[in-house]
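Undergrad: I'll drop the sequence and a predicted model, then ask my questions.
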Amino acid sequence: MKMTIKRSILVAAVALGFAAPAFAAGPAIEYQAQNWSFNGPFGTFDRGELQRGYQVYKEVCAACHSMKYVAFRNLRDIGFTEAEVKALAATFQVVDGPDDSGEMFERPALPSDKFPSPFPNEKAARSANGGAYPVDLSLVAKARVGGPDYLYALLTGYKEPPADFTVGEGLHYNEAFPGHQIAMPQPLNADQVTYADGKPATVEQMARDVSAFLMWAAEPKLEDRKRMGLKVMIFLIIMTGLFFAAKKRIWRDVH
């Protein structure tokens, strides 16, 4: 029994020893906290911000990045009407089938369809992006340390490299990316989109909007969760008061 325990400890120690360099690959980067509307226990999503963020995703990000866990009908949750969702979905083509002859075919997307991938498979995606595989954006805001703060910092972090910094071939300098070298070229440029609400399309504004949109995509029930949490806290406060009053009543004659 003792030998088994010692062997388990040894295996764990060896595993941690090999894993340590992965965590020590570079200094941790602190991302400046942004003042998001959905921060805090009572925070909610800004629908206008989310709609602008969807526009940035569609016109810029969707050329390379998929969002395979989001359906067009989910866009109703960010303020689009049923008719608008149908129109937005119809601007995309999805593969369907087989038809009566056994062939696959393309058709305009329906609200029930998920956002289509810009590439048919991973190899095609890597071939079109110099060997890099564009990450799916459905859950990226929750999968990355820093969440939307990281996404905003990344999208606004493309700078000229310092004089003593050598950027590898096919890579780009980004002060927010670990190691400061990223395969993705700068995706956002001023006035790259034209917002329907007239908002100036600065790099910072587009980065903020699409980061908020990706946060919603990763946690669409955030507002429901916060509302439920508030109800639970109110319930617990009331029950605590009732239990305290009951305790006082039951033990009032005991001295």
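TA: Thanks, I have it.

Undergrad: can we go C-alpha only for contacts and neighbour counts from here?
TA: OK.

Undergrad: now the strands for the stretch 151-255 of the chain?
TA: Using DSSP state E, counting those that start in this stretch, the strands of the stretch 151-255 of the chain run over 172-173, 181-182.

Undergrad: chain center to the last one: distance?
TA: Put plainly, it is strand 181-182. 19 Å (Cα atoms, centre = their mean, to the nearest Å).

Undergrad: now the first one
TA: The chain centre lies 22 Å from the centre of strand 172-173; the measure is Cα atoms, centre = their mean.

Undergrad: could you say what helices and strands that strand packs with?
TA: strand 181-182 (3 or more Cα pairs under 8 Å, 6 or more residues apart in numbering; DSSP states H and E).

Undergrad: list the contacts of stretch 155-170.
TA: 130, 172-177, 181, 183, 186-188, 203-204, 207 (Cα atoms under 8 Å, 6 or more residues apart in numbering).

Undergrad: inside helices: which ones of these?
TA: 203-204, 207 (DSSP state H).

Undergrad: measure the nearest residue to residue 82 once chain neighbours are set aside to residue 50 for me?
TA: Distances taken as Cα to Cα, 6 or more residues apart in numbering put residue 76 closest to residue 82, at 6.8 Å, once the chain neighbours are dropped. Per Cα to Cα, to the nearest Å, residue 76 is found 11 Å from residue 50.

Undergrad: another structure for you, compare them:
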Amino acid sequence: MVRIIGFFVGLGFIGVLLISLFTNGLDYFRNPPEPTAAHEFHKHPRDAELPSAGMTGKFDQAQLQRGFQVYKEVCSACHSLKFVSFYQLHDLGYSEAEVKAIANQWATEVPSVNPDTGEPATRKALVSDRFPSPYANETAARAANNNALPPDLSLITEAREDGSNYVYSLLTGYTDQPAELLKKFPDAKTPTGLYYNPYFANLNIAMPPPLISDGQITYADGTKSTKEQNAKDIAAFLTWTAEPTLDRRKSAGWVVLLFLAIATTLAYLSYRNIWANAKRQVSPRGPLDPENRGRMDAAKADQGVAG
């Protein structure tokens, strides 16, 4: 009885779901959602063509150093790297002395406590420290940025869809609002204090264009500095901050694939070698065996059994 009741309860539940699905689907087609400016004018990120992209891609150490320079001179004034430590810069090719100098000369000092008075203080960064935030707290960050909170950039390429290309496209995507957008959506004019960027989710971003012109940064390695190059370099650097072990992970992946290919081949050859002869020795047994079938027919004939 309980099973019968349970069956009908489940059947009723499925029926309600099907009715809800049908009515909601019918309502969607009868009253489709109104188009929005963000839906029609938002663009997918362009391909930055970074050396680290793809299954065989690897970081370009020189590009990572240029990207760090862009972060240091442009982005660090507003954005933190709270999950990255100064000592990790060794992986970019900096010597121990260079890393110490970078930490010691960093514009923002590390929050500390005065040992003599116990009062809050700051000190020069050490190699073991993480990159200090440019703001004391979230309130200070919002107060300095028209109530907008600059995101931490440590994992930004993992936190955004198609992250590396998103960073590159966003930094190079600032432009004036197209007349077509304002003609179709008059109420979608970019508010004062915001900036139009078709690669941002709602088209209007609080961050002013950080890369203003070519030559804004003078690269230490002599590479020609353009807005496009700056955007690619910082995108590569932020890809590294999010996945510093990317090269090792890809190398390990190829080794695992090679191992699996060899192991699969050996397993197949072992299977053929062990079971090939055994299969040849197997012969049919039972009533369908031709020899047994003949004996059965003869026995039935002797006993006068039909069939």
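TA: Yep, it's here. Please read all numbers here as calculations on a predicted model, not as lab measurements.

Undergrad: picking that back up, the residue nearest to residue 82 of structure 1 - how many residues pack around it?
TA: Using other Cα atoms under 10 Å, residue 76 of structure 1 has 14 other residues around it.

Undergrad: mind checking the SS state of it?
TA: Under DSSP: H, G, I helix; E, B strand; the rest coil, residue 76 of structure 1 falls in the helix class.

Undergrad: show me what it aligns to in structure 2.
TA: Counting by TM-score structural alignment, residue 76 of structure 1 corresponds to residue 90 in structure 2.

Undergrad: same question for residue 147 of structure 1.
TA: Alignment note (TM-score structural alignment): residue 147 of structure 1 maps to residue 163 of structure 2.

Undergrad: could you report the neighbour count for the nearest residue to that match once chain neighbours are set aside?
TA: Among residues not flanking residue 163 of structure 2 along the chain, residue 157 sits closest, at 3.8 Å (Cα to Cα, 6+ apart). If you count neighbours by other Cα under 10 Å, residue 157 of structure 2 ends up with 23.

Undergrad: now swap in the one 4 residues further on and tell me
TA: By other Cα under 10 Å, the residues close to residue 161 of structure 2 number 12.

Undergrad: got it, and residue 92 of structure 2?
TA: Residue 92 of structure 2: 19 neighbours (other Cα under 10 Å).

Undergrad: same check, this time on residue 115 of structure 1
TA: Around residue 115 of structure 1 there are 23 residues (other Cα under 10 Å).

Undergrad: hmm, back to that, and of the strands of the stretch 151-255 of structure 1, who's closest to residue 63 of structure 1?
TA: If you check each of those against residue 63 of structure 1 by Cα to Cα, strand 181-182 wins as the nearest, at 17.7 Å.

Undergrad: so the closest one matches what in structure 2?
TA: Against structure 2, strand 181-182 of structure 1 falls on residues 204-205 (TM-score structural alignment).

Undergrad: likewise stretch 40-54 of structure 1?
TA: So stretch 40-54 of structure 1 sits over residues 54-68 in structure 2, by TM-score structural alignment.

Undergrad: and the end-to-end length of that stretch?
TA: 22 Å.

Undergrad: okay, buried residues for that stretch please.
TA: Across stretch 54-68 of structure 2, burial judged by 16 or more other Cα atoms under 10 Å covers 58-59, 63-68.

Undergrad: could you give me the buried positions within stretch 198-209 of structure 2?
TA: Result for stretch 198-209 of structure 2 [16+ other Cα under 10 Å]: buried residues 198-200, 203-207, 209.

Undergrad: how about the helices in the stretch 1-150 of structure 2?
TA: Here the stretch 1-150 of structure 2 has its helices, by DSSP state H, counting those that start in this stretch, at 2-30, 37-41, 61-70, 96-104, 138-144.

Undergrad: next: the stretch 151-300 of structure 2.
TA: Using DSSP H, counting those that start in this stretch, helices in the stretch 151-300 of structure 2 cover 156-159, 163-172, 179-184, 227-242, 246-281, 290-303.

Undergrad: what's the closest of these to residue 142 of structure 2?
TA: Nearest to residue 142 of structure 2, of the helices of the stretch 151-300 of structure 2 and by Cα to Cα, is helix 156-159 at 18.9 Å.

Undergrad: the closest one vs structure 1 - mean distance after superposition?
TA: Here the mean offset of helix 156-159 of structure 2 against structure 1 after fitting is 0.6 Å, by mean Cα distance after the TM-score superposition for structure 1.

Undergrad: which helices and strands does that helix pack with?
TA: helix 163-172, helix 227-242.

Undergrad: before I go, just wanted to say thanks for your time.
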